[in-house]
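just coords:
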């Protein structure tokens, strides 16, 4: 992508990849400029979402961003806390996060995913006023969905490796499978 193409993508909105009744609705912070320019979620080459999704067992093979349309067939979807594209998440305001949180409550209520997985614990904290939230399952439900805060797969999040992220995403996958069992809540 050229710098001009990326600059032109600023503030664009990328359509969600959703369907009713998903097992997990993954919720990014907001689209990157690469995502906005291509129309594919988690499209920046340094983003580790797609390899982590596969390594954690959510998909049978590593999908490319261009294959995002296959996610609903696995019971998965993608949305964002904030819809507008930026070069970095730190360009977003706390008000945008909170407004995005309200939209996310409505969206999950309408779509009824079993789990909402917010990929970025800081985004979750800001959007929902959960200052002490940590990576992992959360107490609250959003729009009826159980909530799990996951590490942000951005390449800028160097604290987490592909392997350590895949382990955390796999913990979510195991919880999803357990809650799908008869008699589980």
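Great, that's in hand. Note that the structure is predicted; figures quoted are calculated from it, not measured. Numbers count the residues shown, from 1 in each chain.

rest of the way, CA atoms for contacts and neighbours
Will do.

hang on, residue 142 packs against residue 105?
Yes - in this structure residue 142 lies within contact range of residue 105 using Cα atoms under 8 Å: 5.5 Å.

between the two, which one's more packed in?
Comparing residue 142 with residue 105 by other Cα atoms under 10 Å, the one with more neighbours is residue 142, at 21 against 16.

packing partners of the helix or strand hosting residue 99?
Assigned by DSSP states H and E, residue 99 falls within helix 94-111. Applying 3 or more Cα pairs under 8 Å, 6 or more residues apart in numbering; DSSP states H and E, one finds that helix 94-111 contacts helix 121-128, strand 136-142.

redo those as a markdown table? Include distance to residue 36.
Output for these, formatted as a markdown table (distance: least, Cα to Cα, whole Å):
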| stretch | distance to residue 36 |
| --- | --- |
| helix 121-128 | 19 |
| strand 136-142 | 26 |
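
A further structure is provided below for comparison with the first:
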């Protein structure tokens, strides 16, 4: 169930094409950290609340997470960072799934308070976008078409509370640390 801890920048293996997108504002203790809503990495556009694959040096399968904050540090060597909130694969939380039916491609979004909810990573740890479709029947969630479901890498509608270590089917903004609607499908 362990997700990576905050890490140092990845060693440069190749030059990645990079460009900042829309600025969000400044913050931090000295108001010198620049926050962003989007960026382009190797020709792919990323925005807040996109779901991404993150490189995983210890396993062959990448981790999956939702981007919840994007910024650049004000230090001499400017570091690009992302804060992510994790999705769990069933095998990562299998001992908490006893007696629960799951879809073959289902993920569980981290919620609650505790270790395993979020992490800060170098922006360059992103390995690509992940197409996760929300199948929640919540009235605020635009329901996916059959075609959208066919193209999905994964689906989700339930959550794993990292503090209580249990599966939950409904959450509020406080328990996920953002507006729940940011988890739902975007209207194209």
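Arrived safely. All figures in this text were calculated on a predicted structure; none of them were measured in a lab.

what does the TM-score come to for these two?
Once superposed, chain against chain, the TM-score is 0.29 (TM-score structural alignment, normalised by the length of structure 1); 95 aligned residues with a Cα RMSD of 5.5 Å.

hmm, back to that, of the helices and strands packed on helix 94-111 of structure 1, which stretch is the most buried?
Ranked by mean neighbour count, those are led by helix 121-128 with a mean of 22 (mean count of other Cα atoms under 10 Å).

measure how that one sits relative to strand 136-142, angle-wise.
Helix 121-128 of structure 1 runs at 20 degrees relative to strand 136-142, counting by axes from the mean of the first three to the mean of the last three Cα atoms, to 10 degrees.

quick check: angle from helix 121-128 of structure 1 to helix 94-111?
80 degrees.

name the helices or strands packed onto helix 121-128 of structure 1?
helix 94-111, strand 145-150.

deepest of these, which one?
Of those, strand 145-150 is the most buried (mean count of other Cα under 10 Å), at a mean of 23.

looking at structure 2, which helix is longest?
helix 146-151 (DSSP state H).

that one - contacts with which helices or strands?
Against helix 146-151 of structure 2 (3+ Cα pairs under 8 Å, 6+ apart) you get no helix or strand.

if you set the cut-off to 10 Å instead, what comes out?
strand 132-134 (3 or more Cα pairs under 10 Å, 6 or more residues apart in numbering; DSSP states H and E).

report the buried residues of the strand it packs on.
For strand 132-134 of structure 2, burial by neighbour count (16 or more other Cα atoms under 10 Å) applies to 132-134.

of all these, which comes closest to residue 148 of structure 2?
residue 133 (7.8 Å; Cα to Cα).

not counting its neighbours along the chain, what's nearest the closest one?
Leaving aside its chain neighbours, residue 133 of structure 2 sits nearest to residue 155 (4.7 Å; criterion: Cα to Cα, 6 or more residues apart in numbering).

correct me if wrong: that neighbour contacts residue 51.
No - at 11.6 Å, residue 155 of structure 2 does not count as touching residue 51 under the criterion of Cα atoms under 10 Å.

which of the two has more neighbours?
residue 51 (24 against 19).

quick one: contacts for the more buried one?
64-68, 84-87, 128-133, 183 (Cα atoms under 10 Å, 6 or more residues apart in numbering).

let me know the helix or strand that the residue nearest to it when sequence neighbours are not counted is in.
Among residues not flanking residue 51 of structure 2 along the chain, residue 66 sits closest, at 4.3 Å (Cα to Cα, 6+ apart). Counting by DSSP H and E, the element that carries residue 66 of structure 2 is strand 63-72.

next, the angle strand 63-72 makes with the following helix or strand past that strand.
Next helix or strand after strand 63-72 of structure 2 toward the C-terminus (DSSP H and E): strand 80-88. Strand 80-88 of structure 2 runs at 160 degrees relative to strand 63-72, counting by the same axes, to 10 degrees.

re the thing from before, how about the helices and strands packed on helix 121-128 of structure 1 in a markdown table, adding distance to residue 171 of structure 1?
What follows is these, written out as a markdown table (distance: least, Cα to Cα, whole Å):
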| stretch | distance to residue 171 of structure 1 |
| --- | --- |
| helix 94-111 | 21 |
| strand 145-150 | 10 |
